[in-house]
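Peer 1: got a predicted model here, sequence first, then my questions.
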Amino acid sequence: MNGSNFFGEFQIQLHGPAKNLKGLFNNPNKRIEIECDFQLRNREREYILENCRELLEETIWHGVLPEAFQWGGYRKASFSTQFRDRQPEVDEKMEEKLPELLREVESSFVTGGIRIDESGHVDVMPSILLELAFSNYRPRHIGVVDFHGAQRHYGRELVQGINLNLDQQNQNYSQHALYNYNNKYANVKSEMAGNYIKELLSEKASSEKCSQDHTLTEALKNLFSTFFPDKEFLGPQPTADGSLSFPVRTASGSIHDLDELSSGEKEILYGYLRIRSSAPANSIILLDEPELHLNPRLIRGLPEFYREHLGETLSNQLWLVTHSDSLIREAMGKAGFNIFHMLPSTAENVEQSQLKSMSATGDLELALADLVGDLAAYRPGGKCVILEGGGDTDFDKTLLQRLFPDELRGINLVSGSNKNKVTSLHEILGRAYREGSLSTKFYAITDMDSDEVDIQAEGVGKFSWDVYHIENYLLDEEVISYVVNSMLDKPKFSVEHVLNELKKSAAEVLPGVITHRLRVHLGGLLIRSINLSFDPKIFDISEAFYEIIQMSSEKISRVVSSEATLDRIKEEQERISKDFDGIFSDNSWRSKIPGREILKRYFSSCGISANYNLFRNLVVNRMAELSRKPLGMASVLEKIAKD
């Protein structure tokens, strides 16, 4: 073992005092309990039954004389005296344990467990079958646990000293099947060269050409045709000087060596070949970040390719651990895949499973996952907050995530910018609510003065910010002063100066706000006067439309002569204007006037050659650095969290 292996990465020392196991503990004050059910495939069960005495004897010898099995070897000759002296002891243990082994083999499941208490004492649940399975490295007959970490490196390889001894290869593999993952990607060329020579020898020894279906070279050629159709691997080629080359031909006809492939290409080719060539069957293969080095085009077929060629073909169970939205989308809803979201180990409810299943069968979950956008960020079963204020709701989502990361843990945020998708979600929500199948709680937050949003869905909790819209929460003169001065070559704006300029900008924006509210009022009067509905049984629809248009015209005329006269319009303007009386003395200008327009007007007056979005993002970053949590936002989120 070395620093590049699994245990070294987490600073876990398997030898020495109990304190060396502290790296395993998430909470040193709580014990570790791991329990797992294993199910044997029929082929494994048959193989163990046929070879039970041989396997059991070797398993017992592992415990009686472990030094003979160091580094995966079985050096009986070097310990002949010890083997001879202790053979009766081993025979006695075999007769004692054989009935228990046969009983466990015939059972549907075998349970393994381990407990490590706070002091580091390890207690393992006894199981002779699991002891046998993990003591005897025979991956083509008995399943193994094969771990492939995220720190994969593919170096250049000089082919020399080819070894045709498969037993020695198996001994080497057995030492890094679980933990020493860096060694797994070495010697791929040497392995192909060894297979090439063995195939030549087989052809010389028999009249029939040996089958090419399952060789390493053929697997590599199939990979090229699947992922890199513009390239062709020609297989190991003998050269005039007696060596082997490994050429790849491109679409233009040029030739380059296998080592010249990109990191992404090697990730697919070498990664797959390493697993495939060791040929573990009936095993559990753990792949950490299989999308490493890959662009989205290469990710597209990866899960299905692994499932077909490593899962189904070899009867393996694959665990792909990823943060990639693209990879999750490739597997979502497809046969043969189960997708789980893993919650942090610090989850508040210790009784709650860290794994939450993501199902693609429900319309609601599919629609919600699609709206969240990044499936890696989707929290199945978590509360959902839909931001339906007017304007840039994608920014609303970003602002909430930056200022309230802890409060939003486990909550799905959905931007309302895609109106069609949100409308579809509302329809699905209403149907789920009426059917009583709404397991997730949904909430919608709108701007205080939003007149564009009409939330129709049943079962949705409705809240609004206590300001005109969410960007009003950015009107913090101390933060803005810091940001503006950091964008200038020479700081020149004091906090007091910034406050005065913000008020000035708000005063300049105010007439537009009054105009907008007056326009909404008058537009509503006219729109309510128009009605183009008529009895669908009427035969002459042209005449029907003409008549109702005349009726609407008369209604509009009555409104204009009564409610939309010049005097009434002036009265309404004065009424609206009174709502803003004293806003600068009582500080309510921060909530009643659109913050976005105030900030844009102020920033344009600063003479800084940058766009508004950059300025706005810098303000948010500064607020996050200072842990500024506006009370109006915190209040709404607290109500949602407590509901």
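Peer 2: Right, received. Where do you want to start?
Peer 1: only C-alpha atoms for contact and neighbour calcs from this point on.
Peer 2: Fine.
Peer 1: so where do the helices sit in the stretch 251-400 of the chain?
Peer 2: Counting by DSSP state H, counting those that start in this stretch, residue ranges of the helices within the stretch 251-400 of the chain are 263-278, 296-299, 302-306, 325-331, 363-372, 393-403.
Peer 1: by contact count, what packs against the longest one?
Peer 2: In this case it means helix 263-278. helix 188-205, helix 216-227 (3 or more C-alpha pairs under 8 Å, 6 or more residues apart in numbering; DSSP states H and E).
Peer 1: still on that earlier bit, of all the helices of the stretch 251-400 of the chain, which one comes closest to Tyr546?
Peer 2: Distance to Tyr546, taken as C-alpha to C-alpha, is lowest for helix 393-403 among the helices of the stretch 251-400 of the chain, at 41.9 Å.
Peer 1: what's the next secondary structure element after that closest one?
Peer 2: strand 412-415 (DSSP states H and E).
Peer 1: ok so, going back, can I get the helices of the stretch 251-400 of the chain in CSV including distance to Phe69 and mean neighbour count?
Peer 2: Converted to CSV, those look like this (distance: least, C-alpha to C-alpha, whole Å; neighbours: other C-alpha atoms under 10 Å):
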stretch, distance to Phe69, mean neighbour count
helix 263-278, 20, 19
helix 296-299, 41, 15
helix 302-306, 33, 18
helix 325-331, 41, 18
helix 363-372, 51, 19
helix 393-403, 54, 18
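Peer 1: take a look at this one as well, against the first:
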Amino acid sequence: MHLKYLKVKNFRALEDIHVEFDSHVNVIVGPNAAGKTTVLEAVRLLKAMLAPRLQNEAIQVLQSLGAASPHLPNQMRFQSIARDMGVPVVIGCRFSLSDQEIAILESGVDSIAPTIVQSQMGQAFAAPGAMIGFLSSDQGKQMLVSVKAQLLIALEKIKASKTCNLELTVSEAAGPSASSDPIEMHLVAFIERQLPPYKTIFTYFPADRALPSGEQPVQLGGPDASQQLESYNSQPQIKFNRLKNTIFSAAIIGEGLNPADSLKVQFEKIFNGILKGRKLLEFGVNEIGFLSVLIQDTENGRIFDLDGMSSGEKGLILTFLLIARSVAQDGIILFDEPELHLNPAVCKDLLAYLINEYVIPRNLQIFICSHSLEILAGALDNDYCSLYHLISSTTLSKVRQQDEITLGDALRRLGVSESENLLYRGIIFVEGPDDVALLESGFSTQLRRYKLKFSSGRAEVEKAIKALQQAEVSGIHAAPTYFIFDRDELPTNLTSSVSVKVLQWDRRCLENYLIDLDAISNALMDDEVAKEPFTNQGDVSRLLRELAFQQLEEIAAKKVYSKYAFEGLGIRREDLVNRSIDDVSETLLARIQNVKNQISEIDINSWRDEFKNMVIDERKQLEGIWETTWQSDCDGKRLLYDLSRKVKLRINLKKLKVRLMREISINNSPTWNTIKGNIHTLLTEA
């Protein structure tokens, strides 16, 4: 049984996603708190509610989600599972069935029909014989005939499509209900109930792993079978308390099942394939009466107890032992962050080992939620894997190889890896070399799920933006990418699209927002910042204004000279590409002639004085404007640099900027609120 299609609406972090799965291993990546685990929890909840193997499976899963309590089992806390209280939760799955599973259903019609009748009577897990009186009555016999007819129709449909559809709807008023064919959910449950307690076709490995250490009680028989059944889906966290129980129960009862499934063979597989350099030496009761599993380090011969291994190693041993011993042919495994407690070197081999040792031989299907770069890279390179990117609460899309190539070129131009694009909610590119540190220190809450990157070279960045927007037009889904430009002398004409957003600061650059008199005064009057602290705010104000207005002469000179619009004589790339020498010479001659004509109009004897007078006039005009706008229009980077040279500081310039950003943040200053508003608009605009 494999999951081929999933639909989730209004379940926790997920608003509305539809996705088809086509591989044995499906890796789901995305930023923190995007809802990756929620995808697994949705499948788990649907299975527990519609196709439970145990009587308490549904209530125990609801309790783990915070939607039910043991002392009020008849009440459901809808807000624990719903994103919007006014909308029902809908979870739908389409499972594909193997020929063997369909054969089991066909041969079990006489067994399935009474269980369906019992379920419809509210006695799904009644003891054998509890319904004898009713099933022997005329009404009971009629129900059996009717259910068998429905069952045969459902089986014909399943034989034709080889799929089975389950859909769960939960509303605040009506509670949970099956909104799909009510017969089909019993078929999925029947397949699993044919397995012995130590086998399952569905198991979940949660991220919360509390591995025990030291002596643990080991029990066999009924209590062990009950606990093992609960560990598959009802209470998956108890898997991790069963490490020694799993080993010793396997040692006692497992050897007779299949030589290939022996404990020794399974440990050899794990130690040869993923935890190299280890060997199972022996297991038994030690001299002080404790259960002991002895492991040998093959490199130095050191012998130690299993408890002496790292939590990551113990977690892997337990995980692979459980997969080897408990997951049946064609089974489904849900993995949440298998990389926890593991170093990258082990993660690099994890996916390939899973596929070669378990997935291919048993035709298993695995769903993995991960933040591991090694697992992500492995998923992109393996034919048995598909990678899915949870971009938002409404988009879980498959990362196609051709999309990765298209996006990869544009992202590499910006200095971003494909993994960064997949593991964050979005990437924000900034233009100033200190902007990353400034924004992270002042707006860490807003930006905690975003990756900030410094990108230099406006022309290259604008080319990359156009490439990303072209990929978007082609229908390629990617995480949102954001670009924040300084205003300076190069206003951008680029506009935002659905997944590529552009913002230009209202002031010349980000540092201009730090020109806050209170913040700068607080810093310069602190002897931890300045070697010779200022004593009053007035001196700080005068110094800032003086340093800012020193820039006016340069700005005026640039503006005056730019009016001449002299064309450069240098040769350009476009002058040469795919052009004959005649065309090139014509272009260059025209350029020389144009410059010659411009220069011929200049009186060399008077130009210097004319230029100086024009600069003086321009400066006077700018002075009048700057009286009210200098904090926005001056070069903020230059101003703070000049300030750091004028004042003897105990800290470097970057630390001064970070201090100023924290000052305006703490004071909730207007400039800080302006930046916050701009960032909010950038990240939320449709």
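Peer 2: Sure, I can see it. Remember, it's a predicted structure, so these values are computed and weren't measured experimentally.
Peer 1: would you mind listing the buried residues in the longest helix along the first structure?
Peer 2: Determined from DSSP state H, the single longest helix within the first structure is helix 495-527. Across helix 495-527 of the first structure, burial judged by 16 or more other C-alpha atoms under 10 Å covers 498-499, 501-503, 505-507, 509-510, 513-514, 517-518, 522, 525-526.
Peer 1: same thing with stretch 670-686 of the second structure?
Peer 2: Thr671, Trp672, Ile675, Lys676, Asn678, Ile679, Leu682, Leu683.
Peer 1: and of those, the nearest to Ile571 of the second structure?
Peer 2: Among those, Leu682 lies closest to Ile571 of the second structure (C-alpha to C-alpha), at 39.6 Å.
Peer 1: matching residues in the second structure for stretch 260-268 of the first structure?
Peer 2: Alignment of stretch 260-268 of the first structure against the second structure: residues 308-316, by TM-score structural alignment.
Peer 1: sorry, back to before: elements contacting the longest helix of the first structure?
Peer 2: Using 3+ C-alpha pairs under 8 Å, 6+ apart, helix 495-527 of the first structure is in contact with helix 477-487, helix 541-562, helix 566-578, helix 595-604.
Peer 1: any chance of these in JSON lines, plus mean neighbour count and distance to Leu273 of the first structure?
Peer 2: Shown next, in JSON lines, are those (neighbours: other C-alpha atoms under 10 Å; distance: least, C-alpha to C-alpha, whole Å):
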{"stretch": "helix 477-487", "mean neighbour count": "18", "distance to Leu273 of the first structure": "52"}
{"stretch": "helix 541-562", "mean neighbour count": "15", "distance to Leu273 of the first structure": "72"}
{"stretch": "helix 566-578", "mean neighbour count": "14", "distance to Leu273 of the first structure": "73"}
{"stretch": "helix 595-604", "mean neighbour count": "20", "distance to Leu273 of the first structure": "56"}
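Peer 1: quick one on the thing from earlier: of the buried residues of stretch 670-686 of the second structure, just say which sits nearest to Val188 of the second structure.
Peer 2: The closest of these, once distances to Val188 of the second structure are taken by C-alpha to C-alpha, is Leu683, at 43.4 Å.
Peer 1: follow-up on the earlier one: need the helices and strands packed on helix 495-527 of the first structure in TSV (columns: distance to Leu438 of the first structure).
Peer 2: Shown next, in TSV, are these (distance: least, C-alpha to C-alpha, whole Å):
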stretch	distance to Leu438 of the first structure
helix 477-487	42
helix 541-562	43
helix 566-578	42
helix 595-604	36
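Peer 1: among those, which comes closest to Asn531 of the first structure?
Peer 2: Comparing these under C-alpha to C-alpha, the one sitting nearest is helix 541-562, at 6.3 Å.
Peer 1: quick one, the closest one and helix 566-578 angle?
Peer 2: 70 degrees (axes from the mean of the first three to the mean of the last three C-alpha atoms, to 10 degrees).
Peer 1: quick one, helix 541-562 of the first structure and helix 495-527 angle?
Peer 2: Angle, helix 541-562 of the first structure to helix 495-527, by the same axes, to 10 degrees: 130 degrees.
Peer 1: just checking, what packs against helix 541-562 of the first structure?
Peer 2: Using 3+ C-alpha pairs under 8 Å, 6+ apart, helix 541-562 of the first structure sits against helix 495-527.
Peer 1: quick one on the thing from earlier: need the helices of the stretch 251-400 of the first structure in TSV with distance to Ser542 of the first structure, can you?
Peer 2: Converted to TSV, the helices of the stretch 251-400 of the first structure look like this (distance: least, C-alpha to C-alpha, whole Å):
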stretch	distance to Ser542 of the first structure
helix 263-278	66
helix 296-299	55
helix 302-306	58
helix 325-331	51
helix 363-372	42
helix 393-403	43
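Peer 1: OK, contacts around the residue in the second structure sticking out farthest from the centre?
Peer 2: Centroid-distance maximum for the second structure: Asn605 at 67.8 Å, with C-alpha atoms, centre = their mean. Asn605 of the second structure sits next to no residue when contact means C-alpha atoms under 8 Å, 6 or more residues apart in numbering.
Peer 1: same check, this time on Phe83 of the first structure
Peer 2: Lys76.
Peer 1: tell me the buried residues in the helix or strand containing it?
Peer 2: Assigned by DSSP H and E, Phe83 of the first structure falls within helix 80-106. Within helix 80-106 of the first structure, the residues that count as buried by 16+ other C-alpha under 10 Å are Phe83, Val90, Met94, Leu98, Leu101, Leu102, Glu104, Val105.
Peer 1: ok, now stretch 119-131 of the second structure?
Peer 2: Ala124, Met131.
Peer 1: dump the buried residues of helix 80-106 of the first structure to a markdown table, plus distance to Met623 of the first structure.
Peer 2: Below are the buried residues of helix 80-106 of the first structure laid out as a markdown table (distance: C-alpha to C-alpha, whole Å):
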| residue | distance to Met623 of the first structure |
| --- | --- |
| Phe83 | 72 |
| Val90 | 70 |
| Met94 | 69 |
| Leu98 | 68 |
| Leu101 | 64 |
| Leu102 | 66 |
| Glu104 | 61 |
| Val105 | 62 |
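Peer 1: closest one of those to Gln171 of the first structure?
Peer 2: Nearest to Gln171 of the first structure among the buried residues of helix 80-106 of the first structure, with distances taken as C-alpha to C-alpha, is Phe83, at 20.4 Å.
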